[in-house]
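K.L.:
Task: produce atomic coordinates for the following.
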Amino acid sequence: MKELIIDASTNLLYIGLINEKEADYITRIGKNDNAAYVVEMIKDLLEKNNLKIDDIETIIVGVGPGSYTGARVAVTVAKMLAYTKNIKLKTISSLNLLSTGYQNVLSAIDARRGYYFVGKFENGKTIMEDDYLSFDEIKNEKNLIVITPETIKVDLHLVSENSILNENIHELEPNYLRKTEAETNYDKKNDHKWYC
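P.N.:
Model (predicted):
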């Protein structure tokens, strides 16, 4: 089995590869510019392993939550490759993907303003669905790991085992869990502006 794994939900762009029993990956820490490097890094990882995109049987994408733009880019690239190359597409929570190297974890990504995207996982299996919680609600959890480039631990085989087949590529959307700041500001600005 040859599987390509893509996640851009944090400032760490993660591209992984399972080639039968072997696993490899490359990463890049970005400054809101990872979108420009996703395709190039996929190409680099495949070339490093003497593979082409046509050799890939499955693409697994982290669908968020996390960076709005990052999740959107990862999902779009995964959908495009899966559709044009007729490759199976699977999805997984980015919180799960980026913490599969921990046995029992409450994985959190900073959502700013004192809130976090949070999910609980045990050996890659979901114990608590992804949620949007304040730091006060999670700060006393003993297995809390705030995802940063330094704390990310990925077990690509667990990612593969716990990903879910997507039945309709065209309807796949990132998991945002909340409105973007732009949407919230727009709603506030346009509240009570309906005229008859």
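K.L.:
CA only for contacts and neighbour counts going forward, please
P.N.:
Noted.
K.L.:
So residue 159, which state does it fall into?
P.N.:
helix (DSSP: H, G, I helix; E, B strand; the rest coil).
K.L.:
Can you give me the neighbour number for residue 111?
P.N.:
18 (other Cα atoms under 10 Å).
K.L.:
Please give the structure of this sequence too, so both can be compared:
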Amino acid sequence: MNKLIIDITNEKFFLMIITTGSTYNITCENTKINYEKLTIIINDFLLSKNLKISDINTIYINKGPGSFAGIRNSLSIVKAFNVAKNIDYYSYNLDDFKDEKDLSYENVPNLCKKYKIKKNLINPIYIS
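P.N.:
Here you go, the predicted structure:
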């Protein structure tokens, strides 16, 4: 199973691919231009690892708190992947896991399972 983690709530946005044998990640500047190019950035990242979006089984997306524009754009893209490619997603918030000692992006899929984060449900948390 291939998993994609997207976090665009901070000063830099973060993408991670978790495959059966490897983990890859990149960070990019969190700018308006990169929001508009997010699908291209995701696609280029996947292609650099010889993957395509249809190879992804599940997406994990940080729903905030954070920038309204970043959260809105990333959630829209994940919803589009769900509709177009039938890719399930989990929308998490790092506060969901505040009692965890091993809080790392690599562990987000296991934490979503442990804390019973609901699949295909988004309730964003914006900073005003």
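K.L.:
can you pull the contacts of the residue nearest the centre of the first structure?
P.N.:
The centroid of the first structure falls nearest to residue 62 when counting by Cα atoms, centre = their mean (2.7 Å). Neighbouring residues of residue 62 of the first structure by Cα atoms under 8 Å, 6 or more residues apart in numbering: 5-9, 71, 74-75, 91-94, 97.
K.L.:
what does residue 54 of the second structure give?
P.N.:
residue 85.
K.L.:
could you pull out the helices for the second structure?
P.N.:
32-36, 38-48, 68-85, 108-114 (DSSP state H).
K.L.:
possible to save the ones you listed as TSV with distance to residue 123 of the second structure?
P.N.:
Converted to TSV, the helices of the second structure look like this (distance: least, Cα to Cα, whole Å):
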stretch	distance to residue 123 of the second structure
helix 32-36	20
helix 38-48	21
helix 68-85	10
helix 108-114	15
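K.L.:
The ones you listed: which one's closest to residue 57 of the second structure?
P.N.:
Closest approach to residue 57 of the second structure among the helices of the second structure is made by helix 68-85 (9.5 Å; Cα to Cα).
K.L.:
Contacts for that closest one next, please.
P.N.:
Against helix 68-85 of the second structure from outside (Cα under 8 Å, 6+ apart): 6, 8-9, 30, 35, 38-39, 53-54, 59, 61-64, 87-89, 122, 124, 126-127.
K.L.:
Sort out which of these are in strands and list them.
P.N.:
Among the contacts of helix 68-85 of the second structure, the members falling in strands are 6, 59, 61-62, 88-89 (criterion: DSSP state E).
K.L.:
quick check, nearest of the residues you listed to residue 18 of the second structure?
P.N.:
Using Cα to Cα, residue 59 comes nearest to residue 18 of the second structure of those, at 10.2 Å.
K.L.:
isn't that closest one right up against residue 15?
P.N.:
No: with contact defined as Cα atoms under 8 Å, residue 59 of the second structure does not reach residue 15; the gap is 10.4 Å.
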